[in-house]
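> Sequence and predicted structure, then a few things I'm wondering about:
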Amino acid sequence: MAKILLTEDDIAVRTFVSRALQLDGHDIVMAEDGEEALNVLTEDEGRFDLLLTDVKMPIMDGIALTHHASKNWPTLPILIMTGYADQRERAKGLEEIIKDVVTKPFSLADIRTAVNCALTDKIAA
């Protein structure tokens, strides 16, 4: 199916999301923070079908990662996850860049649906 770069600093969430998306046959590459994700994107020359990133992370947060990724790979779809209301507000300025914001906590079905919608260019319900 799709090659997805999953960027999440919480290992439990990263593992949960990775397993959920692997159920749909996606190839998941994981990064622990935005800086590592940017390095992976650079090494692979942005050849991903989706960047799925948390907002609040150490070193480089998801907002900074989103700006770098969209500048360097403007056709790369980006989906943001966050559990913090203030971080969700920061993501609101990115409507032109991102596909959607998924609010944590989310269910297995929620993240699978959001990713499918981002990959098919639909708006998640």
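Here it is on my side, so go on.
> Please make it C-alpha for all contacts and neighbour counts, starting now.
Will do.
> how about Ala20, what does it touch?
Neighbour list for Ala20: 108, 111-112 [criterion: C-alpha atoms under 8 Å, 6 or more residues apart in numbering].
> Contact partners for the spatially most central residue of the chain?
Central residue of the chain (C-alpha atoms, centre = their mean): Leu52, 1.2 Å from the mean position. By C-alpha under 8 Å, 6+ apart, Leu52 lies in contact with 4-7, 78-81.
> take the one below as the second:
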Amino acid sequence: MARILIADDEESMRLLVARAIAMDGHQTVTAEDGGHALEILVQEDGAFDLLLTDIKMPIMDGIALALTVARDFPKLTILLMTGFADQRERASGLDAIIHDVVTKPFSVAEIRAAVAEALASRS
């Protein structure tokens, strides 16, 4: 199954998403902000199938993270999450580097489906 890096500054959201994705047999690693996620990616030489990141986070937001990841690890599929319309709008110009933006709040079924679709698009 896939190896997925989840970055979100809300611990409850990180845990929910990690548990939901693990239901499909995926291995998850979590980070509390974009800076930590980038550290993990660099340490592991981008050895993930998917980056699932919140947009609005301290230290490094999801858009800055996505731009850096697209440059340094171009094969990594990127899926963004946000509960803010203005943040979704900020992401609209990133179609070339991100797979999609998932709107919070979402159900376990919705995030599992979004992850499955993002992973299926990799081929």
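That came in fine, so what should we check first? Note that the structure is predicted; figures quoted are calculated from it, not measured.
> Quick check: TM-score for this pair?
In this superposition the chains share a TM-score of 0.98, using TM-score structural alignment, normalised by the length of structure 2; 122 aligned residues with a C-alpha RMSD of 0.8 Å.
> In the contacts of Leu52 of structure 1, which residue is surrounded by the most others?
Among the contacts of Leu52 of structure 1, Thr7 has the most neighbours (other C-alpha atoms under 10 Å), with 28 neighbours.
> Does that one touch Lys56 like I think?
No. In this structure, Thr7 of structure 1 is not within contact of Lys56 by C-alpha atoms under 8 Å, at 10.4 Å.
> Outside of stretch 68-80 of structure 2 itself, list whatever touches it.
So stretch 68-80 of structure 2 is in contact with 38, 46, 48-55, 62, 66, 97-102, 115, 118-119, 122, going by C-alpha under 8 Å, 6+ apart.
> one more time with 6 Å, if that's ok
49-54, 98-101 (C-alpha atoms under 6 Å, 6 or more residues apart in numbering).
> Tell me the one of these nearest Arg19 of structure 2?
Using C-alpha to C-alpha, Leu52 is the member of the contacts of stretch 68-80 of structure 2 that sits closest to Arg19 of structure 2, with 13.5 Å.
> The closest one pairs with which position in structure 1?
Taking TM-score structural alignment, Leu52 of structure 2 has Leu52 as its aligned residue in structure 1.
> so that match sits in a strand?
Yes. Judged by DSSP: H, G, I helix; E, B strand; the rest coil, Leu52 of structure 1 forms part of a strand.
> where's it relative to Ala69 of structure 1, distance?
11 Å (C-alpha to C-alpha, to the nearest Å).
> Then Met57 of structure 1?
The value you get for Met57 of structure 1 to Ala69 of structure 1, if C-alpha to C-alpha is used, is 16 Å.
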